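> Structural data only, the sequence is not supplied:
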């Protein structure tokens, strides 16, 4: 399927596009950037501009000047109005598959946003943040640089994330604190009530991770446990 690119959009050198993408009016995408298939990218979006370093390089990407570790965006994402995604400095800034980035959300340099993440309006991810799969981050939340938000986490609106948030935890406040387990998220990932009970005990450090979890879910927990290795 052909891409549908508005005539006012700017697609710079070093941008690789897959198929079936929609790119809205006055959007600017500069390289090095790779975008997969079936993404809906709205008006006034900025992808691939330099990292927000005061002393960093600021090449004119829309005139073919390329610099940085790049941006990679996967398949089937919805990227709404005025979203900004900055170039990586040390690693590629990444938005994986099936994410929904609402209006005015910001993905800073060297961030990794895994599959199925929702960033609500005006969420701000500081550089080097890792948002794991299936997380849902509420409107106006700010995440400090190098933060990690675990898979399936639910963050209340207006929160300030200053430390890591664990898998399937619900967190809220400034500074944000974990207040509950996201059981709805666990059931949506295939846990029955008994498994959800056992995972809740594990997350509260009162038991071990139960056997027999859905394979994808178990893999995410194992990756989270090994993240500092």
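That came through, no problem. Remember, it's a predicted structure, so these values are computed and weren't measured experimentally. Numbering: from 1, shown residues only.
> When you work out contacts or count neighbours from here on, use the C-alpha atoms and nothing else.
Fine.
> what number of residues lie near residue 215?
If you count neighbours by other C-alpha atoms under 10 Å, residue 215 ends up with 10.
> what's the distance between it and residue 222?
Separation of residue 215 from residue 222 (C-alpha to C-alpha, to the nearest Å) stands at 11 Å.
> Same check on residue 106?
28 Å.
> Between the two, tell me which one has more neighbours.
Comparing residue 106 with residue 222 by other C-alpha under 10 Å, the one with more neighbours is residue 106, at 22 against 11.
> could you point out which element follows the strand or helix carrying residue 48?
Take DSSP states H and E as the rule and residue 48 turns out to sit in strand 46-49. Proceeding C-terminally, strand 46-49 gives way to strand 71-73 as the next helix or strand, assigned by DSSP H and E.
> which helices and strands does that following strand pack with?
In terms of contacts (3 or more C-alpha pairs under 8 Å, 6 or more residues apart in numbering; DSSP states H and E), strand 71-73 is packed against strand 33-35, strand 93-95.
> Of those strands, which is nearest residue 23?
Nearest to residue 23 among those is strand 33-35; the distance by C-alpha to C-alpha comes to 11.1 Å.
> here comes the other one, which I'd like you to weigh against the first:
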């Protein structure tokens, strides 16, 4: 499974349900008064942090997500049911940016939930417009549209230990030995093109793609993966003995 650490998606909160025109059904009294209920509110659109760092790969094909619309009002002054919220699950360490408003949110701990888009209010049924001067109102209101937006989601890994070093220093080999990871190993530079993760007695270890001098200005694999070091609790710098024998310090 390819590791994905940035995506763009479109999200839309639910539209509110429409109000309706209805009348009380009473014997011998046609149009016995307004009885149209209000529409239900549209569902909200949330992002929630989970521990699965690979979950962004689920959104590679489907990139548009929608909360549920509110139900229309009903007879006998019944209000429509509110639409279900939509919860977009994202890895801990995700930074969510609304590209339309430039608002930004960070998901820093498991279970953290942030509201990205509000659902629309339900519309009014004709009962809402009853008054002493208008006993048989025919007015009604449609539900409001929910908010919508385009989002950029960027992941900064939360790892206990980050393995860094020159290309081919043995980071992936070490990760495979001490964890249950299955990182690709090869006798050539930049074998690791994506961060690999493994679990060591409850501690998360991240194998960061090889860094070289000038990575901060785009050399090698560039700055794309440097962000994964920012939130790492501990950095382990691996130095290959082969590099030392060739006169390199590995720094």
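Thanks, I have it. Remember, it's a predicted structure, so these values are computed and weren't measured experimentally.
> Once they're superposed, tell me the TM-score.
Here the TM-score for the pair of chains, by TM-score structural alignment, normalised by the length of structure 1, is 0.23; 97 aligned residues with a C-alpha RMSD of 6.3 Å.
> quick revisit: CSV for the helices and strands packed on strand 71-73 of structure 1, including mean neighbour count and distance to residue 22 of structure 1?
Output for those, formatted as CSV (neighbours: other C-alpha atoms under 10 Å; distance: least, C-alpha to C-alpha, whole Å):
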stretch, mean neighbour count, distance to residue 22 of structure 1
strand 33-35, 22, 11
strand 93-95, 27, 16
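> For residue 194 of structure 1, find the nearest of the ones you listed.
The closest of these to residue 194 of structure 1 is strand 93-95. By C-alpha to C-alpha, the value is 33.2 Å.
> Tabulate the helices and strands packed on strand 71-73 of structure 1 (TSV), appending distance to residue 196 of structure 1.
Converted to TSV, those look like this (distance: least, C-alpha to C-alpha, whole Å):
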stretch	distance to residue 196 of structure 1
strand 33-35	36
strand 93-95	28
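> To residue 10 of structure 1, which of those lies closest?
Nearest to residue 10 of structure 1 among these is strand 33-35; the distance by C-alpha to C-alpha comes to 13.0 Å.
> Who are the packing partners of the closest one?
strand 15-17, strand 71-73.
> Toward the C-terminus, what is the element adjacent to the first one?
Looking back up the chat, that one is strand 15-17 of structure 1. strand 22-23.
> helix or strand right after that next one?
Heading C-terminal from strand 22-23 of structure 1 (DSSP H and E), you reach strand 28-29.
> Packing partners of that following strand?
Checked by 3+ C-alpha pairs under 8 Å, 6+ apart, strand 28-29 of structure 1 has strand 10-11, strand 46-49 packed alongside it.
> ok, residue 161 of structure 2 to residue 149 of structure 2 distance?
Relative to residue 149 of structure 2, and taking C-alpha to C-alpha, residue 161 of structure 2 is found at 35 Å.
> quick revisit: adding distance to residue 17 of structure 1 and mean neighbour count, write the helices and strands packed on strand 28-29 of structure 1 out as TSV.
Listed next are those as TSV, based on distance: least, C-alpha to C-alpha, whole Å; neighbours: other C-alpha atoms under 10 Å:
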stretch	distance to residue 17 of structure 1	mean neighbour count
strand 10-11	10	20
strand 46-49	13	26
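> Residue 93 of structure 1: which of those strands is closest?
For those, proximity to residue 93 of structure 1 was assessed by C-alpha to C-alpha; strand 46-49 is nearest, at 8.9 Å.
> what's the distance between the closest residue in space to residue 196 of structure 2 that isn't next to it in sequence and residue 230 of structure 2?
Closest residue to residue 196 of structure 2 apart from its sequence neighbours, by C-alpha to C-alpha, 6 or more residues apart in numbering: residue 207 at 5.0 Å. From residue 207 of structure 2 across to residue 230 of structure 2, the span is 14 Å (C-alpha to C-alpha).
> Which of the two has more residues huddled nearby?
residue 207 (28 against 14).
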